[in-house]
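Undergrad: give me a 3D structure for the following:
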Amino acid sequence: MRLFIGLEPPAAARKAIAHARDQLHARHGGKPTSTANLHLTLAFIGHGDVQTIQQLRHLLADLDHPGFEFTLDRIGDFKQGAIVWLGCGTPSASLDLLAHNLRLRLGDARVGFDPQPFTPHVTLLRKAQPIIEALPTPIHWQADAIVLYESVSTAAGVCYRPLFRHPLK
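TA: Predicted structure coming up:
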């Protein structure tokens, strides 16, 4: 199983993100991320088994972090358009702290994860044209739970299946 931990957008934010994705897709092409797969990754774990899932469930259940709001207000791309994303132009201290504390706990528990610096973003398109434009309307996201996901390959493409949700207090 391929695992990662992230935030799932609430309905209003998901709708606004999907709208921004559709607008960008019309102008820049590429392969859009399905609406069901929209998320913000906090830590990519990679391959894991049932024991890893149990360990991660306990780790997330012990995580004590309040809910918070952050804003997606920036469009960008990685690798000259290979991945187009929405991100935070203005850093969110709560979001950064959540990612930092989660990664510390993963390290303490000896759970391997991708050590690349945390860059909060939601992937919208893959293999698109490079982006140089502003997001017309910022998207506000109320983070109220942290989610353990499994990335599942299907004939229709990859889907992200939530395995465990833990509320942020």
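Undergrad: C-alpha only now, for contacts and for neighbours.
TA: Fine.
Undergrad: how about the strands of the chain, start to end?
TA: 2-7, 31-32, 40-47, 68-72, 74-78, 83-87, 121-126, 139-143, 145-154, 157-167 (DSSP state E).
Undergrad: closest to residue 15 out of these?
TA: Nearest to residue 15, of all these, is strand 139-143, at 9.8 Å by Cα to Cα.
Undergrad: from residue 120, how far off is the residue most central in space within the chain?
TA: The residue lying closest to the centre of the chain (Cα atoms, centre = their mean) is residue 40, at 1.4 Å. Distance, residue 40 to residue 120, using Cα to Cα, to the nearest Å: 7 Å.
Undergrad: check contacts around the residue lying closest to residue 85 once chain neighbours are set aside.
TA: Sequence neighbours aside, residue 123 is the residue nearest to residue 85 in space, at 4.4 Å (criterion: Cα to Cα, 6 or more residues apart in numbering). Counting by Cα atoms under 8 Å, 6 or more residues apart in numbering, residue 123 touches 33, 38, 39, 40, 83, 84, 85, 86.
Undergrad: to check against the first, give me the structure of this:
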Amino acid sequence: MPDYQNKECGRLRQRQTSGRSVRVFFAIWPKYTVCRQLCVLSEKLELVCGGRRTRAESIHLTLIFLGEMGTSQLDALCLAINAVKGRAFNFIVDGVCYWKFNRVVYAGAGEVPLELFDLVGSLKETLSANGFPFDHRTFTPHITLVRKVRPHVLPKLLKSLAEPIVWPVSEWILVKSEQASDRSVYTPIGRWPLVSDSKVNAVF
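TA: Below you'll find the predicted structure:
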């Protein structure tokens, strides 16, 4: 996907956002190797607890949900977000948990990087300062892996992963969300780089 700053990205947003409004959110998205590791984990969990696992192309970690936004506002949103700066980091996926109220099994980190909280905080400040509405719920970093699980087997999942998954995060993206049949379809429409750090591993 082209950078958010250039003309090609502007044309991309025009192609990908036909209509008067779109549902959008900010997220981080895993590269191939990490995505594959998370897919293998979701497949194992689906066998244990039933339900429906997240498709490979849909695995992500939501930063902020903005909801419905007029397509005419997207360029202004991207210009405002250009001011946000952040540092690259490793998100160490080392545990699996569940939310009983919505029957979702998710993966997370026992120790969340401060860089992730700083990024979300900066995004919220910038959105508020520029008058963009967004979901103000407390940020709880998680990667949804399986939905509609069988409650009676969930306690078996409350354990640390034998081999943690190291997810190098080097950018965040703006995503369009659409419904197609019984599933969500996600399309990136903008992205922003994080400042590299020697401690962040390169995984492709």
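Undergrad: quick TM-score on the pair, please.
TA: Once the chains are overlaid, their TM-score stands at 0.93 when taken by TM-score structural alignment, normalised by the length of structure 1; 169 aligned residues with a Cα RMSD of 1.5 Å.
Undergrad: out of the strands of structure 1, which is closest to residue 111 of structure 1?
TA: Of all these, strand 40-47 comes closest under Cα to Cα, at 7.6 Å.
Undergrad: against structure 2, where does the closest one fall?
TA: Aligned using TM-score structural alignment, strand 40-47 of structure 1 spans residues 61-68 in structure 2.
Undergrad: which residues does the matching stretch contact?
TA: 21-29, 120, 124, 133-135, 139, 141-144.
Undergrad: mean per-residue distance, that stretch versus structure 1.
TA: Following superposition, stretch 61-68 of structure 2 is found to deviate from structure 1 by 0.4 Å on average (mean Cα distance after the TM-score superposition for structure 1).
Undergrad: rewinding a little: next, format the strands of structure 1 as CSV and append distance to residue 53 of structure 1.
TA: As requested, the strands of structure 1 are exported to CSV (distance: least, Cα to Cα, whole Å):
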stretch, distance to residue 53 of structure 1
strand 2-7, 8
strand 31-32, 29
strand 40-47, 10
strand 68-72, 26
strand 74-78, 30
strand 83-87, 28
strand 121-126, 24
strand 139-143, 22
strand 145-154, 8
strand 157-167, 8
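Undergrad: so which of the ones you listed is the most surrounded?
TA: Mean neighbours per residue, mean count of other Cα atoms under 10 Å, is largest over the strands of structure 1 for strand 83-87, with a mean of 25.
Undergrad: how about that strand, which residues of structure 2 does it hit?
TA: Going by TM-score structural alignment: strand 83-87 of structure 1 matches residues 104-108.
Undergrad: same question, stretch 109-127 of structure 1
TA: Counting by TM-score structural alignment, stretch 109-127 of structure 1 corresponds to 130-148 in structure 2.
Undergrad: from the chain's centre, how far out does that stretch sit?
TA: 9 Å (Cα atoms, centre = their mean, to the nearest Å).
Undergrad: same check, this time on stretch 138-152 of structure 2
TA: That offset, for stretch 138-152 of structure 2, works out to 13 Å (Cα atoms, centre = their mean).
Undergrad: repeat for stretch 158-169 of structure 1
TA: 11 Å.
Undergrad: who touches that stretch?
TA: 36-37, 57, 60-61, 64-67, 143-153.
Undergrad: mind redoing it with 10 Å?
TA: 2-8, 33-34, 36-39, 53-54, 56-58, 60-68, 98, 143-153 (Cα atoms under 10 Å, 6 or more residues apart in numbering).
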